[in-house]
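S.K.: fold the following and give me the result.
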Amino acid sequence: MADPFEVLNKSQKAAVKLAMESLRTMRDTAVTGVTAPDELLRQVTELAGALTGLAGVTAQPLQDFIVRQRELAESISALAEAQEQLAGLAADMAEKHAATVTALEKMTAPFFALAGTEPTPPTRRKPTA
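M.R.: Purely as a prediction, here's the structure:
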């Protein structure tokens, strides 16, 4: 897939080139209007064609750029949904693991009490919700 900024850059260069040609044609038209009115009509027709070409050269790449941006937004949205699901799975696993640790603590507490040991404090703090 082409880089959208590259496509936009190329279309802008083409638009500038067409705009310069149009300005040159307009200048020549002003001179011709005084000296040859029939030629003026032909040049005005050519100018109209050049302006239509300018719009076409600029519009399609810009439209393609916008479509690619929409596709990117949809991809980012899909990624966010996947991350949300993954976060839910991780939270579920953390709850189950905490329940397992609580059960192990209850099962081993009498043994540690008989042995006269103190519980080892956790090395990390509880995460805040």
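S.K.: only C-alpha atoms for contact and neighbour calcs from this point on.
M.R.: Fine.
S.K.: centre of the chain versus the longest helix along the chain, how much separation?
M.R.: Longest helix in the chain by number of residues (criterion: DSSP state H): helix 37-115. On the basis of CA atoms, centre = their mean, to the nearest Å, helix 37-115 sits 7 Å off its chain's mean C-alpha point.
S.K.: stretch 5-19 too?
M.R.: With CA atoms, centre = their mean, you get 21 Å for stretch 5-19.
S.K.: what residues does it touch?
M.R.: Residues from elsewhere that reach stretch 5-19 (CA atoms under 8 Å, 6 or more residues apart in numbering): 50-51, 53-54, 57-58, 61-62, 65.
S.K.: could you also give me the structure for this next sequence, so I can compare it with the first?
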Amino acid sequence: MADAPLNPIDLLLKSQQAALKLTSDVLRTVRDTAVTGITQPDELAQQVGDLAGAVAGLATGITGLAGATAQPLQDFIVRQRELADTVHTLAEAQAELAGVVASLAERHAEAVAALERLTAPVFAVVGTDPTPPRTRAAKQSAAARSKNRTD
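M.R.: Okay, here's the model as predicted:
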């Protein structure tokens, strides 16, 4: 059965624990080496070799820690780039939709103007006043039409 990939946080914690263990091992070995150098000089060579191995192990632990933190950061950056591309695509689609809606609004305004031209004689005969528009754009359009009629 294949093992599930480790959570990046768990991997980071394990790497930190390994690095701390190696650091404490190195410090203990340095202390022991100093004591042994005084009491047993022949043992000193053996402990210096062990110390070099512990330092190499510490370097490996630090490399593992760097790898454990670098990959999740790289994944995060890739996902942010994908999100930026998705938002850009959405913005393009919204721009296209805005163009379609603007065109629809123009056509609707033309249809309303044609309807007003058709019904104006009927309303004039009946004697009703036009209902004033409620929106700012409609008020501006009505003002422009009434100005054009007086010119």
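S.K.: so after superposing, what's the score?
M.R.: Once superposed, chain against chain, the TM-score is 0.82 (TM-score structural alignment, normalised by the length of the first structure); 119 aligned residues with a CA RMSD of 1.9 Å.
S.K.: before we move on, back to that, so which bit of the second structure is the longest helix of the first structure matched to?
M.R.: Helix 37-115 of the first structure corresponds to residues 48-126 in the second structure, going by TM-score structural alignment.
S.K.: average distance between that stretch and the first structure?
M.R.: Compared with the first structure after the fit, stretch 48-126 of the second structure shows a mean deviation of 0.9 Å (mean CA distance after the TM-score superposition for the first structure).
S.K.: what's the spacing between the residue sitting nearest the centre point of the second structure and residue 73 of the second structure?
M.R.: Closest to where the C-alpha atoms of the second structure average out (CA atoms, centre = their mean) is residue 80, at 4.0 Å. Separation of residue 80 of the second structure from residue 73 of the second structure (CA to CA, to the nearest Å) stands at 11 Å.
S.K.: do residue 39 of the second structure as well
M.R.: Residue 39 of the second structure sits 50 Å away from residue 73 of the second structure, going by CA to CA.
S.K.: one more: residue 51 of the second structure?
M.R.: According to CA to CA, residue 51 of the second structure stands 33 Å off from residue 73 of the second structure.
S.K.: ok, now residue 20 of the second structure?
M.R.: Between residue 20 of the second structure and residue 73 of the second structure the computed distance is 23 Å (CA to CA).
S.K.: swap in residue 14 of the second structure?
M.R.: According to CA to CA, residue 14 of the second structure and residue 73 of the second structure sit 17 Å apart.
S.K.: who has more neighbours, these two?
M.R.: The residue with more neighbours, out of residue 14 of the second structure and residue 73, is residue 14; 16 against 12, by other CA atoms under 10 Å.
S.K.: what lines up against the more buried one once you look at the first structure?
M.R.: Under the alignment (TM-score structural alignment), residue 14 of the second structure pairs with residue 17 of the first structure.
S.K.: tell me which element the residue lying closest to residue 44 of the second structure once chain neighbours are set aside is part of?
M.R.: Excluding the flanking residues, the one nearest residue 44 of the second structure by CA to CA, 6 or more residues apart in numbering is residue 37, at 5.2 Å. Here residue 37 of the second structure sits within helix 8-39, counting by DSSP states H and E.
S.K.: what residues sit buried inside that helix?
M.R.: By 16 or more other CA atoms under 10 Å, the buried positions in helix 8-39 of the second structure come out as 11-12, 14-16, 18-19, 22-23, 25-26, 29-30, 33, 36-37.
S.K.: for stretch 57-64 of the second structure, same thing?
M.R.: Within stretch 57-64 of the second structure, the residues that count as buried by 16+ other CA under 10 Å are 57-58, 60-62, 64.
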